[in-house]
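[1] The following comprises the amino acid sequence and a computationally predicted model.
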Amino acid sequence: MFVVLGATGKIGRATIAKLRGQGAPVRAVVRRPDGADDLSAMGCDIAVADIQNGAALSESMRGATAVQIICPMSVRADHAAAEMKNSIGTIVDALDRNRPSSILAISDYGAHLASDTGITLTFHHLESELKKLPAALTFLRSAEHMENWSRQIGRAVETGMLPSLHHPTTKLFPTVSAPDVGVIAGELLLSDTQAPLRIIHVEGPNRYSVEDVARTAGALASRKIATSEMPRPDWIPALVRGGLSASYAELVAALYDAHNAGRIDLEPGVGEVRRGRTGLREVLASMTKTS
């Protein structure tokens, strides 16, 4: 039995589609039963478990041979880092109670770094805690998701300006479409490799800059979009206006400080790189249609 946490997210759904396409038994773990009808229709067993409910989470993993986990991001939490660490503790405890033979964790580029990476430090903690368990581990370190641009593209098309936390806007950075991460996760789960530890980095077919994002979105919307480097003092206020808590916004800012210093990338000499098939234009096209 394959158990997938975060089953209703873009990554989880893509993993489940890959597994069910091969006829594999899947238990989809969801926070609420509403919104899981398509997963039931795909033949999944549905388990309802909030990430903070240790007993329900442990029960959802009962009988699992492999579990895919993803740490929920507490974007509105007053103490985001602490809440995410608590979630990791609950997940790891549930895994320890059930002892699946293999675990695949959706992690992050830069998770090998032990300090000054903001949100990514949460994934470093996740990997460290999972290494304590007696299971074959796969850390699938994902590059930044292309879908994150959905928060800005509509406004960029409207105003003709795309401000960015990536400095400079000409710098190429790794990025990937989230569903591609799920597809690759499904392939890795189906490979049934019992190596003690696999580290896989996943990014898209190409690296892009903010200039590439603006140029592509502009072509799709038939207008010119310029880019600008958002001044560092404006980052946290802008993120808070966008709906993040001040605590989470500080983690995002610290991550982009690390990005702009060139620290968020592949772990040198470790693991392998797999590439998703979806390019930037395809992802942005879905955003500009609704902008």
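    Received, thanks.
[2] contacts, neighbours, all on C-alpha from now
    OK.
[3] OK, contacts around residue 35?
    residue 8 (CA atoms under 8 Å, 6 or more residues apart in numbering).
[4] From the chain's centroid, how far away is the top helix by length along the chain?
    Secondary structure of the chain per DSSP state H: the longest helix is helix 80-98. Centroid separation for helix 80-98 versus its chain: 17 Å, with CA atoms, centre = their mean, to the nearest Å.
[5] Please compare the first structure with the one that follows:
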Amino acid sequence: MFVISGVTGNTGSVAAQSLIDQGHPVRVIVRSEEKGTPWKAKGAEVSVAEIMDIDAMTKALEGASGAYFLLPPDLTNEDFLGDSLKRAEAIVEAAKAARLPHAVILSSVGAQHGDKVGPISTIGQMERLFVATNIPLSAVRPAYFLENINDLMPAVLQDGVYPSMILPLDHKIDMVATKDIGLTVADALINPPAVPHRVIELKGAKQYSAKDIAAALSKSLGRQITPVPVPQEAWVDTFKQSGLSQQSAETMAEMHENINNGRIEFLDPNARKAGVDLASFIEKLVA
């Protein structure tokens, strides 16, 4: 029995569906019976639990051969970092209480660093908490999400520009679709590690820059989309205008700064590569 949390999100839903398609028994953790209804129809067991309810989470994990966890960020929280740590501690406590034999977590490229990585530090903390428990752990560390392009589509469609904090505009980085992350999670659950702490780095199919993204959007939309830089001094205010708290905005700005300067980078030059490329992702996005 594999237990999947975050099943209403992108990676969790892909992981759960992949496991079900392969004939594995699956239990999903949701916050309400209603959210579990479509998964029950697919043959999955449903457990209702909130992350901070350790007793309910423990019960949801009982009897599992492996479970997938992610730390959904509440970027509106004024104490984003403190709240994230509390939820990470609750997840690990439930896993310990349930005597979970294998945990798979959504970590991130750059999680090996304890500072100067923005919100990545919160999932790095969860990774280290699991390591301290001696629960066998598979930490999936993907690249920058291709889905981040979604957030910029209003500017693309309304103004014909692609604003970017990945700078300079020709700076190429790995980008990965959440579909590939979910499939990697499912594979990690089916094939548990032979070591206490396995790191699975997931690169993109290729590396892309803001110029590459704008060109792909131009081709798919049939009109010119121009990449434009967002000056670093405007990053925090830009994030706050999108609804982020001051602390969250500062951490997101810190993350982008350290993507650009190369601090947030893969450890393994031969890391696993994703299958979804930019062109196919954009075509589906604008369809």
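    Arrived safely, thanks for sending. Here the structure is a predicted model, which is why all the values come from computation and not from measurement.
[6] average offset between the longest helix of structure 1 and structure 2?
    Its matched residues in structure 2 lie on average 0.5 Å from helix 80-98 of structure 1 after superposition (mean CA distance after the TM-score superposition for structure 1).
[7] mind listing what's buried in that helix?
    Going by neighbour count (16 or more other CA atoms under 10 Å), the buried part of helix 80-98 of structure 1 is 80-81, 83-85, 87-96, 98.
[8] How about stretch 192-199 of structure 2?
    Those would be 192, 197, 198, 199, for stretch 192-199 of structure 2 by 16+ other CA under 10 Å.
[9] show me where structure 2 has strands.
    Per DSSP state E, structure 2 carries strands over the ranges 2-4, 26-30, 45-48, 66-69, 103-106, 137-142, 144-145, 161-164, 173-176, 197-203, 207-208, 226-229, 272-273.
[10] Distance to residue 183 of structure 2 added to those strands, as JSON lines?
    Output for these, formatted as JSON lines (distance: least, CA to CA, whole Å):
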{"stretch": "strand 2-4", "distance to residue 183 of structure 2": "13"}
{"stretch": "strand 26-30", "distance to residue 183 of structure 2": "15"}
{"stretch": "strand 45-48", "distance to residue 183 of structure 2": "20"}
{"stretch": "strand 66-69", "distance to residue 183 of structure 2": "12"}
{"stretch": "strand 103-106", "distance to residue 183 of structure 2": "12"}
{"stretch": "strand 137-142", "distance to residue 183 of structure 2": "11"}
{"stretch": "strand 144-145", "distance to residue 183 of structure 2": "15"}
{"stretch": "strand 161-164", "distance to residue 183 of structure 2": "28"}
{"stretch": "strand 173-176", "distance to residue 183 of structure 2": "12"}
{"stretch": "strand 197-203", "distance to residue 183 of structure 2": "11"}
{"stretch": "strand 207-208", "distance to residue 183 of structure 2": "20"}
{"stretch": "strand 226-229", "distance to residue 183 of structure 2": "31"}
{"stretch": "strand 272-273", "distance to residue 183 of structure 2": "12"}
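[11] nearest to residue 114 of structure 2, of the ones you listed?
    Counting by CA to CA, residue 114 of structure 2 lies closest to strand 137-142 out of these; the figure is 14.7 Å.
[12] now that closest one, how far from the chain's geometric center?
    Distance, centroid of strand 137-142 of structure 2 to centroid of chain: 10 Å (CA atoms, centre = their mean).
[13] Which other helices and strands does that strand contact?
    In this structure, strand 137-142 of structure 2 packs against strand 103-106, helix 120-133, helix 178-190, strand 197-203, with contacts taken as 3 or more CA pairs under 8 Å, 6 or more residues apart in numbering; DSSP states H and E.
[14] Can you tell me which of those is packed in deepest?
    The highest mean neighbour count among these, using mean count of other CA atoms under 10 Å, belongs to strand 103-106: a mean of 24.
[15] mean shift of that strand relative to structure 1?
    Comparison of strand 103-106 of structure 2 with structure 1 after fitting gives an average deviation of 0.9 Å (mean CA distance after the TM-score superposition for structure 1).
[16] Between which two of the buried residues of stretch 192-199 of structure 2 is the distance greatest?
    Taking CA to CA as the measure, the buried residues of stretch 192-199 of structure 2 span a maximum distance of 11.7 Å, between 192 and 199.
[17] intersection of neighbour lists for these two?
    Counting by CA under 8 Å, 6+ apart, the residues touching both residue 192 of structure 2 and residue 199 are residue 138.
[18] Could you check how many residues crowd around residue 151 of structure 1?
    For residue 151 of structure 1, the count of nearby residues is 11 (other CA atoms under 10 Å).
[19] let me redo that: residue 143 of structure 2
    Neighbours of residue 143 of structure 2 under the rule other CA under 10 Å: 27.
[20] want to throw the buried residues of stretch 192-199 of structure 2 into a markdown table with distance to residue 57 of structure 2?
    Output for these, formatted as a markdown table (distance: CA to CA, whole Å):
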| residue | distance to residue 57 of structure 2 |
| --- | --- |
| 192 | 21 |
| 197 | 22 |
| 198 | 24 |
| 199 | 25 |
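[21] Please identify which of those residues is nearest to residue 173 of structure 2.
    Closest approach to residue 173 of structure 2 among those (CA to CA): residue 199, at 19.8 Å.
[22] correct me, but the closest one touches residue 142?
    No. Judged on CA atoms under 8 Å, residue 199 of structure 2 makes no contact with residue 142 at a distance of 10.3 Å.
[23] Touching both of those two, which residues are there?
    By CA under 8 Å, 6+ apart, residue 199 of structure 2 and residue 142 have no common neighbours.
[24] quick revisit: from the buried residues of helix 80-98 of structure 1, which is closest to residue 38 of structure 1?
    Residue 38 of structure 1 lies nearest to residue 91 out of the buried residues of helix 80-98 of structure 1, by CA to CA, at 25.0 Å.
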